[in-house]
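# Okay, structure incoming, though there's no sequence with it:
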């Protein structure tokens, strides 16, 4: 398998209409890790003014899958994941930092920490997730 690049990851994300709708971007990719970011907008908030949990879950899912792609290749799908919401997410930007914990030939287990950047630049851990990612068509080559 040829190593994927940050540009490959960005093209992959750009091919996902939902990711484009949210304005997500891959800011780091490689060596068993990936970082996905998106700006927090009013239309992504829930009724109490916090970032909607579904947006946090989306970011965790996609960041985990991109991190796994660094080990397994581009033809992967989420096998499942769990997320724990630790603090209400309120700020200007969401940063989802995922890394591979273990990878075999067809599956990787990843962790993702989700941070919110505040108006004043402070960083707050808002959620943590862990998931498994599977290759779609057999082992990576």
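That came in fine, so what should we check first? Computed from a predicted structure; not experimentally measured.
# can we go C-alpha only for contacts and neighbour counts from here?
Will do.
# which residues in the protein form helices?
6-14, 17-22, 53-72 (DSSP state H).
# hold the first one in mind and look at this next one:
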């Protein structure tokens, strides 16, 4: 898609750098690097830190879900709608582990945009090994009367 807007252009200013100015405190904690920003698609890079792992020292499934939920939300935000959207469900398949020190890439895309609901996908990949770690889908619903 070739659409653009002020939010998307602002996101593009951070390509190649850390995204410190996210409105999401969780996203700021994740400390991503923006690799690409297109209408309906984002690519962020994350370095797995020890506090992101479970007792087996692997990327915690809840952090994986949080990464997906936040970057999917950022994808919708950068589409420039006047209404807010919120997550109504997440469905995640976990395929492989990541550990502290690993660098992963999250890639989003819009699967279907309806009048009220947008369905999006997020994939997490282990950089350097081209291994798919997880794939998730989420539905975001428009909140009427909120901008």
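Yep, it's here. Just so it is clear, the structure is predicted and the values come from calculations on it, not from any experiment.
# Just the TM-score for the two chains, thanks.
For this chain pair, the superposition-based TM-score is 0.79 by TM-score structural alignment, normalised by the length of structure 1; 137 aligned residues with a CA RMSD of 2.8 Å.
# rewinding a little: out of the helices of structure 1, flag the one nearest residue 90 of structure 1.
helix 53-72 (11.4 Å; CA to CA).
# Centre-most residue in structure 2?
Geometric centre of structure 2, nearest residue: residue 71, 1.8 Å, by CA atoms, centre = their mean.
# Now residue 24 of structure 2: closest residue in space, sequence neighbours ignored.
Nearest residue to residue 24 of structure 2, sequence neighbours excluded (CA to CA, 6 or more residues apart in numbering): residue 70, at 7.9 Å.
# gap between that neighbour and residue 129 of structure 2?
Look at residue 70 of structure 2 and residue 129 of structure 2: by CA to CA, to the nearest Å, they are 24 Å apart.
# Have a look at these two and say which one is more surrounded.
Per other CA atoms under 10 Å, whichever of residue 70 of structure 2 and residue 129 has more neighbours is residue 70, with 15 against 8.
# Quick one: map the more buried one onto structure 1.
Mapped onto structure 1 by TM-score structural alignment, residue 70 of structure 2 lines up with residue 62.
# again, but for residue 53 of structure 2
For residue 53 of structure 2, the aligned residue in structure 1 is residue 45 (criterion: TM-score structural alignment).
# What distance do you get for its match to residue 135 of structure 1?
Per CA to CA, residue 45 of structure 1 is found 33 Å from residue 135 of structure 1.
# now do the same end-to-end measure for stretch 21-38 of structure 1.
End-to-end distance of stretch 21-38 of structure 1 (CA to CA): 11 Å.
# Quick one: residues contacting the closest residue in space to residue 38 of structure 1 that isn't next to it in sequence.
Nearest non-adjacent residue to residue 38 of structure 1, counting by CA to CA, 6+ apart: residue 24, 4.6 Å away. Residues counted as contacts of residue 24 of structure 1 (CA atoms under 8 Å, 6 or more residues apart in numbering) are 13, 36-39.
# Looking at structure 2 now, which of the residues you listed still hold up?
Here the contacts of residue 24 of structure 1 are checked against structure 2 with both residues aligned by TM-score structural alignment, their matches' CA atoms under 8 Å, and the contacts held in both are 36-39.
# Can you list which of these are found in strands?
Among those, the residues falling in strands (DSSP state E) are 36-39.
# OK, contacts around the aligned residue in structure 1 for residue 133 of structure 2?
Residue pairing (TM-score structural alignment): residue 133 of structure 2 is matched to residue 126 of structure 1. Residue 126 of structure 1 makes contact with 85-89, 113-116, according to CA under 8 Å, 6+ apart.
# Now do the strands in structure 1.
Ranges of strands within structure 1 are 25-30, 33-39, 76-85, 93-103, 107-117, 123-135, based on DSSP E.
# buried ones in the third one?
Of the residues in strand 76-85 of structure 1, those scored as buried under the neighbour-count criterion (16 or more other CA atoms under 10 Å) are 76-78, 81, 83.
# Out of these, which comes closest to residue 105 of structure 1?
Nearest to residue 105 of structure 1 among the buried residues of strand 76-85 of structure 1 is residue 76, at 11.8 Å by CA to CA.
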